[in-house]
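*Asks:* Build me a model:
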Amino acid sequence: MKILSPAISRLARLRYWRVQQWSEHPREAQREVLQDLVTMAQYTEIGRRYGLSELFSVREFKQRIPIHDYEDLKPYIERMMQGEENLLWNTPVHWFAKSSGTTSDRSKFIPVTEESLKDGHYKAARDVLTLYYANFPDSDLLTGKGLVVGGSHQISKFAEDIHYGDLSAVLLQNAPFYGQWLRTPELAIALMDEWETKIEKLAASTVNENVTSLSGVPTWTLLLLKRILDITGKNHIVDVWPNLELYIHGGVSFTPYREQFARILGKEISYLEIYNASEGFFAAQDHPTVEGMLLFLDHGIFYEFMPIGEYGKPDPQTIGLQHVELGKQYALVISTNGGLWRYLVGDTVEFTSLSPFRVKVSGRVKHFINAFGEEVIIDNTDRAIAMASQQTGAIVNDYTAAPVYFSDHGNGAHEWVIEFETEPADMSAFITALDTSLRQVNSDYDAKRHKDIALSLPIAHAVPKGFFNAWLKGKGKLGGQHKVPRLSNDRKHMEEILELIRRWNER
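*Replies:* Reported below is the predicted structural model:
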């Protein structure tokens, strides 16, 4: 392995010109991607429906094809899962990424084509390595193994040769043979379904490996790291894996977890954020000190950006890269070589740079609080939680928040349920700091909080460690890509959680 690392490092540096090519010529790269997509799919069922063979401009493309959500494409996908071909894409589809993302009872099955694997996810993964080596040319990353805290794998009941699983499981199952040499644990453990047993197996099988990189959602990665410390009796992960140098994270904001990782690792390592979803690999951090992730423009995905004010309109309008602005909120709309056409992903992004194009994930189109015109998004609350934690010495594992509506008894408010790793010495001081921080990062919230005219001080409940995992487990959503919904504009999840708190307190 020691011999392999310098060779791959040189190859990564040689590949860097390709990244520069599409990042420096973004519009040309995107036009070529769209042309390839339309050419490939013009004689599919959806291609004939919308006349893809007759399209010659982006304007015509947007006029002919409406914006789709999952329910719009679901009839095609269900037929594909039964073995039908040539519906959304012109090559056979044998794999589907089971996507949930929240505690919704409805699962989504996103088609994963050979093209979306090779020219999308795996190509993007190589570019991530290229970007990392460009910043750290003397890295020994590949002298050890990468530990992937991934999802599960199941066989679909619809057809014998149709498979599905979490995206990470699909990627692991289809990875090139040399990828198996560079990662741990063995595939049988990586693809286990039952998460509590899986964490035990992951910990036991990797403590003696030379792990140089970690990748996974922060919550589950932390759970694994804590279990490894329990097993080994060590104080810090550096005592277990002294050569660990990189943590690749995504799925949720890393801001609330950064301090907790620093404490448990016991050494300075590099952190690299990626934006990789079931629908495609969209972006990755290209510089350790620059905010935002480089948008991947040559990976089989054509992007459109819907100004957030258009969301929910009968005929929402989108814009291209040439018209996006810094600091504005956009819902992401994509067309892909996985057979998704003008598909509303559900994420909101904000551009942090226009040359090159860098984005950060700011929230979800359905995950916000705007009951009183405050327009609070996840990016706001993650930052406020981090600021309040720093001021009070607290460490937060997870949280959720929802509105409290006006009543005869008082004004509205935001109600929070917060799971602490380390509780603040004074909970009231934490709530005040949280409120103050949120007022600093969101002027609309600040205006509604002025003299308590519309919004009163937040209501907060501290819950014990493991509470949210218990809630997820009770819903059959423990592990994988399932996450606690940070923000809800109604009280459905909040009432479920408050009822669970009441039952816990009665024990």
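
*Asks:* C-alpha only now, for contacts and for neighbours.
*Replies:* Will do.

*Asks:* Name the nearest residue to L191, sequence neighbours excluded.
*Replies:* Distances taken as CA to CA, 6 or more residues apart in numbering place S152 nearest to L191, at 4.5 Å, with adjacent residues excluded.

*Asks:* give me every residue that touches the one you found.
*Replies:* Counting by CA atoms under 8 Å, 6 or more residues apart in numbering, S152 touches G165, D166, S168, A169, A190, L191, M192, D193, G480.

*Asks:* before we go on, could you also do this sequence so I can check it against the first one:
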Amino acid sequence: MKSLVNKTVKLFLKSKYRALTQVMQSPFEYQYGLFDHLIETARHTEWGRKYQYEELTSYDSFRSRLPLSSYEDLQPHIHRMMLGERDVLWPGRITWYSKSSGTTNSRSKFLPVSEENFNDSHKKGSWDTLSILYHYHPNLQLFEKKSLILGGSLSHFKDNPETIIGDVSAIMITNLPLIGRPFYMPDVKTAIMEDWEKKLDLTADLALREPNIGTIGGVPTWNLVLFRKILQKTGAAHMLEVWPELRLYIHGGVNFQPYRNQFRQMIPRDDFIFQEVYNASEGYFGTQYRPDEDMILLLDNGVFYEFVAMSEYGSPHQNVIPLEDVKLNVDYAVIISTSSGLWRYDIGDTIRFTNNNPYQFRIVGRTRQYINAFGEEVMIHNTDTAISRTAAKTLSEIKDYTVAPRYLEDGEKGRHDWLIEFQHPPESLHTFATVLDDELQKVNSDYAAKRTKNLALEQLSVTALPENTFEKWLKSQNRQGSQVKVPRLSNTRDYVDDILDFTNLQKIHVDD
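*Replies:* This is a model prediction of the structure:
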């Protein structure tokens, strides 16, 4: 029976792949067709009447009439929608809201997920990903094996219990098509539990009774926690001793490079497939196209894209451009308008296009996660690359990290302070810090210039945190879930000092 289902789904996915190919061949036609649909659909909403959507005749008129929106701009409208109001940002009443804690603000964001947005973005993006996987790996048997997806939780909004809030992964699990339920684990009740520790323990116990798992999914850090629980319970050397059919990992949310070596050790299989996706709370934006290539931007999935070059971002005269005007190897902030009523919304992510036929990109950071305390302009992709290279050179493994500046004070020079939780620490923390500083200079010329002869910046400092510090700190902040990530970079010391206070650590400079 499962074999028949797999064959049937493969035929369906062939048609999905053909449709995806057509979109990639005519990107602007599909984007502007989608733009027209969004404007026409929302013309009678409160937002549409405010900005006179019925008079918008082109993208240029849309761009000149509507301002860019932050979450703070849209939040009052979203709150009214959560209380049950209709036709505010999008037609009808929206009952599902994805909860995004973000990595730059401890306050939760609640982002509307309309039925159209769920079907045309989140669900469609999942099918697009599967169509690509089966195209390049036709022998996959995803619908003959089990898939273990480590999702988030759901709850009712206290001011209106008919409104449901939670991680986008939990929303997708709850609305999983009937055809997919027999191939998914854990059960829905366990998958959407709010008690994260209990969910991990139950998932580990359930997974041990199911050896036929072929696919895993979720944020890398939480999957590694689950793996370690399972290996501890079984005494197995690696995950293939537990799940011999394991073949695929679908991941997203963070740069995977710092975790790749740990996954390779946990899953020592030469033909194992790593598939990166970009499924955010606001929509399913991208998926890896070919093996070992960057993701493609999904252009027919309920999202109209605009971009702002990071060199202009936040300036009074920043230029907002459509897809057709982007250039390769330039870092852009992503602006979206969606079939959930997020209009010209700044999602806070930065991407870089590496190809325009098709449009392929990589995520390079967050608009608010950077360090530019001394003119060094360090972004997440710089630190991820530098720490991955350093770990390889020092035969160590990184579990997670965060970085903040140490500002100039009392006659001292500034520096970057790194808090790192190691899976396998290096022999010498001093050597690790020296190599890391050197690698960061190699990938960021501005940082290298500020480090010249220690004129503006001293060598960076590294503190090794005790095991599970980040996990415990996130729990203390009530920030556990599949979408929750450790903030990597900050231009202030708020996170670093809070973590140090939490662990009662005294900062030790590696030069001591």
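
*Asks:* just curious, which of the contacts of S152 of structure 1 is nearest to L438 of structure 1?
*Replies:* G480 (30.0 Å; CA to CA).

*Asks:* Aligned against structure 2, show me the partner of the closest one.
*Replies:* Residue pairing (TM-score structural alignment): G480 of structure 1 is matched to S482 of structure 2.

*Asks:* In the stretch 101-250 of structure 1, mark out all the helices, start to finish.
*Replies:* Assigned by DSSP state H, counting those that start in this stretch, the stretch 101-250 of structure 1 shows helices spanning 114-116, 123-135, 167-174, 177-181, 187-190, 195-206, 218-232.

*Asks:* got a markdown table for the ones you listed, with mean neighbour count and distance to P92 of structure 1 too?
*Replies:* Shown next, in a markdown table, are the helices of the stretch 101-250 of structure 1 (neighbours: other CA atoms under 10 Å; distance: least, CA to CA, whole Å):
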| stretch | mean neighbour count | distance to P92 of structure 1 |
| --- | --- | --- |
| helix 114-116 | 19 | 8 |
| helix 123-135 | 20 | 20 |
| helix 167-174 | 21 | 15 |
| helix 177-181 | 11 | 22 |
| helix 187-190 | 16 | 25 |
| helix 195-206 | 17 | 32 |
| helix 218-232 | 17 | 34 |
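
*Asks:* Give the aligned equivalent of K453 of structure 2 in structure 1.
*Replies:* So K453 of structure 2 corresponds to K451, using TM-score structural alignment.

*Asks:* From Y405 of structure 1, how far out is its match?
*Replies:* Per CA to CA, to the nearest Å, K451 of structure 1 is found 17 Å from Y405 of structure 1.

*Asks:* Give me the more crowded residue out of those two.
*Replies:* Y405 (16 against 10; other CA atoms under 10 Å).

*Asks:* residues contacting the aligned residue in structure 2 for that one?
*Replies:* Under the alignment (TM-score structural alignment), Y405 of structure 1 pairs with Y407 in structure 2. When the contact criterion is CA under 8 Å, 6+ apart, the partners of Y407 of structure 2 are A373, K413, G414, R415.

*Asks:* what about the residue lying closest to A456 of structure 2 once chain neighbours are set aside, helix or strand, and which?
*Replies:* In this structure, A456 of structure 2 finds its nearest non-sequential neighbour in K450, 5.2 Å apart by CA to CA, 6+ apart. K450 of structure 2 is part of helix 445-451 when elements are defined by DSSP states H and E.

*Asks:* distance from the following helix or strand past that helix to structure 1 after superposition?
*Replies:* Downstream of helix 445-451 of structure 2, the first helix or strand assigned by DSSP H and E is strand 461-464. Strand 461-464 of structure 2 differs from its equivalent in structure 1 by a mean of 0.5 Å after superposition (mean CA distance after the TM-score superposition for structure 1).

*Asks:* tell me which residues in strand 461-464 of structure 2 are buried?
*Replies:* Across strand 461-464 of structure 2, burial judged by 16 or more other CA atoms under 10 Å covers S461, V462, T463.

*Asks:* which one of those sits closest to A207 of structure 2?
*Replies:* When these are compared for distance to A207 of structure 2 (CA to CA), T463 wins out at 35.5 Å.

*Asks:* Aligned counterpart of the closest one in structure 1, please.
*Replies:* Checking TM-score structural alignment: T463 of structure 2 goes with H461.

*Asks:* Report the contact partners of that match.
*Replies:* Contact analysis of H461 of structure 1 by CA under 8 Å, 6+ apart lists W416, V417, I418.

*Asks:* Does the second one lie in a helix or a strand, and which?
*Replies:* Assigned by DSSP H and E, V417 of structure 1 falls within strand 413-422.

*Asks:* I appreciate the help and will end here.
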